[in-house]
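predicted coordinates and the sequence they were generated for:
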Amino acid sequence: MDLLDDENGSNAHDYTVSEISGAVKRVIEGEFGRVRVRGEVGRVSMPRSGHMYFDLKDDRSVIAAVSWKGQVAKMQVRPEEGMEVIATGRMTTFAGQSKYQLIVDNVEPAGAGALMAMLEARRKALAAEGLFDAGRKKPIPWLPQVIGVVTSPSGAVIRDILHRLADRFPRHVLIWPVAVQGQACAPEVARAVRGFNALAPGGEIPRPDLIIVARGGGSIEDLWGFNEEAVVRAVAESDIPVISAVGHETDTTLVDHAADRRAPTPTAAAEMAVPVRAELAAWLSEAQTRMMRAARGRLDQRGQRLRDLARGLGRPEALTQPARQSFDLWAERLGPALRTLVLRKNTRFAPLAAQISPNLLRRFIRDRSREIDGLSARLAPAPAARMRRATQDHTQLARRLDAARVRMIGDAQRRNRDGAERLAGLETRLDRSLPARLEAQRERLERLDRTRQTLGYTETLKRGYAVVRGPDGVVTSQGVAEKQPGLEIEFADGKLAVIPGGGGSATAPKPKKKKPDPGPSQGSLF
């Protein structure tokens, strides 16, 4: 009995926990090695260490997955919860929790449909927050002094932008180098946009008046960094107007919706940023010529008006002649009138002079002297008292004058400040109104051009119609067509000469001499 117990249990090898864990690890890694696993991303966790932990699942099972910090940095697309992906890596075990897991070094979306669905869901969520509203978009400055460009410094994009700016209107350009694809793209672009906004106006590094976010074309995976929420929020929160020039004309990212203006290409972004200097110079020259012509015309008009009025006034001699004649008449009467007046006064004075005696004059002088002495005694203290009153009045007036002067200076300074604020506001409105007006006129011209092309008879020919011409011009009825020796039928892709009733084509008859065809009418289908 003891021998049997020894044979059943005592000779079996005792494994340690580490030996069992190592054996399981070798079996799993040797059996599977490097694999590609398709599934839906479940819980995603990324602690401070920089490693990423997430789950891959289907309708029945779950596999734990982990990507180390270095692998996360190299990923083109970062997994998000609910996203269907194909994860590439190797199977291994984690002895600390007695479980197996997938070490993932690359993640790809499981088809463009899944990626686009995730992109559309993100677009709707950000749009619901109002980040894409047209009302929050800022106008592009008409002529920015400094332009900030967020792009890769080594690509062809920055060379195209700089070359186009140099051709149109050279400006001061600040380049913030960033990665334009990969995991580093989104944080670097967001940091660049916020960095430009953080620059202080008038600082050592000039603050841009306009920001261009640019990148060349590529696949949706290459452009995915510009669909990240961090980049979209940074662009939407920018106080500086932003032009998005990501990809080619057919490429659309979420940054395009958040930016204040979207350009189809980086070169087009440079064209939107600045006007053409030669065109501005020509416009200024034309405006100066028109101003000088208008001023000269106004002066000529005023001069002619003055000459017309002068002719209606008559000669100066005719206006002064009656007055001169009256003056001569009264001058002749003045001499005799003065002599008569003197004689009359002498006649009245003679009786009075006979009544005046020396004693009467002496008494009159004595009385007047006493009056003068009394007035002099009274007058002596009067100047001092008057001077005191004048000094007091002057002091009061000086105090009132100082207060009035301070008040007037304060009022003048306040009016100057108010005027400066109003002038700044008017200047800002003027700077904004001209680009808006130019843009409205350009859009109106484009609409009119599209209407012209739509209403032209060539567009009607493309819809299956034809123009029938005879020797005398356009034929519009069957009776007239049957009488023609030959007809020419114009289709959208060419012309065909036919003979009525002949059953086939023929050489087009030579038309009679007529007025030149003025071309397609904009108001007729033919």
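Yes, it's here. Just so it is clear, the model here is predicted, and its values are computed rather than measured.

CA only for contacts and neighbour counts going forward, please
Noted.

which strand or helix spans the most centrally placed residue in the chain?
Among the residues of the chain, the one closest to the centroid is I140, at 1.8 Å (Cα atoms, centre = their mean). Assigned by DSSP states H and E, I140 belongs to neither a helix nor a strand.

burial count for the spatially closest residue to it that is not a sequence neighbour?
Excluding its sequence neighbours, the residue lying closest to I140 (Cα to Cα, 6 or more residues apart in numbering) is P241, at 6.0 Å. Using other Cα atoms under 10 Å, P241 is surrounded by 21 other residues.

next, the one to line up against it:
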Amino acid sequence: MSDSPATNALELSVSELSAALKRTVEDRFGFVRVRGEISNYRGPQPSGHAYFCLKDQSARIDAVVWKGVFGRLKTKPQEGLEVIATGKVTTFPGKSTYQIIVEALEPAGIGALMALLEERRRKLAAEGLFDEARKRSLPFLPSQIGVVTSPAGAVIRDILHRIAERFPRHVIVWPVRVQGETAAAEIAAAIDGFNALPEHGPMRRPDVIIVARGGGSLEDLWSFNEEIVVRAAARSVVPLIAAVGHETDWTLIDHAADLRAPTPTAAAEKAVPVRGELAAALADLARRQVGAAMRLLDRRRGDLRALLRALPQSDAIFSFRRQQFDSLASRLESARGKAHDRKHLDLVRLSHRLAQQSPHAQIAGKKQRFNAAHQRLSRWGVVGYGECRQNLAHIAARLAVARTARAKLERERMAAARHRLEALAGRLQHGFALRMTASRARLEGVEKLRLSLGYEGVLARGFALVRDESGKPVRKAAEVVEGKRLDIEFADGHTSAIAQSRKEPVPAKRTTGGGRRKREQGSLF
């Protein structure tokens, strides 16, 4: 008898039961919106998928974000962030658990948004995007203004009206959405687009950019808190004014912009000055400049009159200089006569010295000294020649005696060296013969020792040396492998054999024959 109770229930495998539960859960719930706090989030896996949990005070559910969906999420998962997840509930048969496949993720409530905003603000501030040192001043009177805002709202009309009222300038509007999923990407693209325009040409880069939006809740203004918008504002080379919301509304783009305006209308006022005020200021400056110039002319004219009164008459000025000129002219005439007489005396003195140093006088003196030297040389030539011949003869005799003595000494040295060389040659031949005799005796002794100790003597007594295929000697029968070729060396030659197992001992056969045996093949029995 069977111990199990009788039943008509259909038997299911584990896989069939898991599949049935999966279909039931997916058909019952489909897409749901779940609110909870993110837990156990460690970032996307190497595959690109992200795994975490959603929990509240008493329960938790596993969540999965696939790789393709993760890149499109407006709000990325963060540990401890309270969110609303939209997705499909399903099961995971591998662990018998249920989970939600997340398709969209958004912060839950104003508290979560504020926490996310503060975290993002600290992150961007740590990167230096909000530093005051990197912010630039606005141009005083821009010739072209770029506006990034929605073309359908009242903001653009207020900006255009205020600019036209204060100082009409050319305005380029880049239409974008200021709210919604694509708003942040459009705003960042507009800022980058204005910066990408050329500096010259019909459509050139504006001198200042205004990013504007009307008031709203934190959720409405959230696009201006996205990182993509803040980074685009920070890297803009064109000075940027942020005018988002009302005076009490603050977004992250306000910190990254070069100037923050409380309202879009205030942004227009900060972008351009008042034309009437500028005209009045210019007129006042022009009037003050003309008055200052007139006062300067009057003062210079009075100074000129005073100088003219203090200036003496022309006759009084030139009379003294004319008297000085006459005195200098008379002194110059007297000095010129004295200088002429002095130069004449110098010329006479130089002429006398030049006559003494003339070439003819010098040649005559040199000729007299040459004749005297020639006479002395002739007188001493005969005496000096005889003495030189005697000295040369004496030196030649001494050289002949020295050469004979030196030749005799060299011959004696050569004879002694030849005698020593012959003696050394005889000693070398005798020593070589003795060394060869001793070496030959040692070699014969070693050869006899080799013959007495070598294995060839053992082979000559009737023994044989067995080697395997590698040439290694085989010393034991256990080392022989059946079927392997063996090499057998006798005293008169080699033979090869194939190893075979034998249960009975094989009687040894005496091998006879004369001369050296040739190599042959056979079997070892």
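Looks like it came in fine. These numbers come from a predicted model, not from an experiment.

so what corresponds to the residue nearest to I140 of structure 1 in structure 2?
Counting by TM-score structural alignment, P241 of structure 1 lines up with P239 in structure 2.

how close does its match sit to P139 of structure 2?
Distance of P239 of structure 2 to P139 of structure 2, given as Cα to Cα, to the nearest Å: 8 Å.

okay, and the common contacts of the two?
207-208 (Cα atoms under 8 Å, 6 or more residues apart in numbering).

returning to what we had before: quick one: map the residue nearest to the centre of structure 1 onto structure 2.
Correspondence of I140 of structure 1 to structure 2, assessed by TM-score structural alignment: L138.

looks like that match contacts P239 (just checking).
Yes. Here L138 of structure 2 reaches P239: they are 6.0 Å apart, a contact under Cα atoms under 8 Å.

joint contacts of those two?
Common neighbours of L138 of structure 2 and P239 (Cα under 8 Å, 6+ apart) are 208, 258.

contacting residues around the match of I140 of structure 1?
Shown in contact with L138 of structure 2 (Cα under 8 Å, 6+ apart): 208, 239, 258, 271.

now it: how far from R42 of structure 2?
Distance from L138 of structure 2 to R42 of structure 2, by Cα to Cα: 44 Å.

go on, H246 of structure 2?
Separation of H246 of structure 2 from R42 of structure 2 (Cα to Cα) stands at 38 Å.

compare the two (neighbour count), which wins?
A side-by-side neighbour count of H246 of structure 2 and R42, using other Cα under 10 Å, places H246 first with 15 against 12.

and the gap between that one and G216 of structure 2?
In this view, H246 of structure 2 and G216 of structure 2 are 8 Å apart by Cα to Cα.

residues touching L329 of structure 1, list them.
By Cα under 8 Å, 6+ apart, L329 of structure 1 lies in contact with nothing.

all strands for the stretch 401-525 of structure 2, in order.
465-467, 485-490, 493-499, 521-524 (DSSP state E, counting those that start in this stretch).

ok, so what distance separates the counterpart of W283 of structure 1 in structure 2 from P273 of structure 2?
Correspondence of W283 of structure 1 to structure 2, assessed by TM-score structural alignment: A281. Separation of A281 of structure 2 from P273 of structure 2 (Cα to Cα) stands at 12 Å.

give me the more crowded residue out of those two.
Neighbours were counted for A281 of structure 2 and for P273 using other Cα under 10 Å; P273 has more, 17 against 12.

in this structure L461 of structure 1 contacts F491, no?
Yes. With contacts defined as Cα under 8 Å, L461 of structure 1 counts as touching F491 at a distance of 6.1 Å.

what touches both of these two?
V467.

show me what H257 of structure 1 aligns to in structure 2.
Taking TM-score structural alignment for the superposition, H257 of structure 1 sits opposite H255 in structure 2.

where exactly do the strands run in structure 1?
Applying DSSP state E to structure 1 gives strands spanning 34-45, 52-57, 62-67, 84-94, 99-109, 146-151, 172-177, 210-215, 242-246, 261-262, 467-470, 473-474, 487-491, 494-498.

could the ones you listed go into CSV alongside distance to N11 of structure 1?
Listed next are the strands of structure 1 as CSV, based on distance: least, Cα to Cα, whole Å:
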stretch, distance to N11 of structure 1
strand 34-45, 39
strand 52-57, 43
strand 62-67, 38
strand 84-94, 30
strand 99-109, 30
strand 146-151, 72
strand 172-177, 70
strand 210-215, 71
strand 242-246, 72
strand 261-262, 79
strand 467-470, 107
strand 473-474, 114
strand 487-491, 101
strand 494-498, 101
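
before we move on, back to that, deepest of the strands of the stretch 401-525 of structure 2, which one?
Comparing those by mean neighbour count (mean count of other Cα atoms under 10 Å), strand 485-490 comes out on top with a mean of 21.

so that one aligns onto which residues of structure 1?
Going by TM-score structural alignment, strand 485-490 of structure 2 sits over no part of structure 1.

same check on stretch 158-169 of structure 2?
Residues 160-171 of structure 1 are where stretch 158-169 of structure 2 lands, counting by TM-score structural alignment.

and if you look at stretch 374-385 of structure 2?
Using TM-score structural alignment, stretch 374-385 of structure 2 corresponds to no residues of structure 1.

just how off-centre is that stretch within its chain?
Offset of stretch 374-385 of structure 2 from its chain centre (Cα atoms, centre = their mean, to the nearest Å): 93 Å.

tell me the buried residues in stretch 80-87 of structure 1?
Across stretch 80-87 of structure 1, burial judged by 16 or more other Cα atoms under 10 Å covers 80, 83-87.

got CSV for the residues you listed, with distance to L306 of structure 1 too?
Formatted as CSV, the buried residues of stretch 80-87 of structure 1 follow (distance: Cα to Cα, whole Å):
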residue, distance to L306 of structure 1
E80, 85
M83, 86
E84, 88
V85, 89
I86, 92
A87, 93
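
could you check how far the residue lying closest to S96 of structure 2 once chain neighbours are set aside is from G30 of structure 2?
In space, and not counting its chain neighbours, S96 of structure 2 is closest to S18: 7.5 Å by Cα to Cα, 6+ apart. Distance, S18 of structure 2 to G30 of structure 2, by Cα to Cα: 17 Å.
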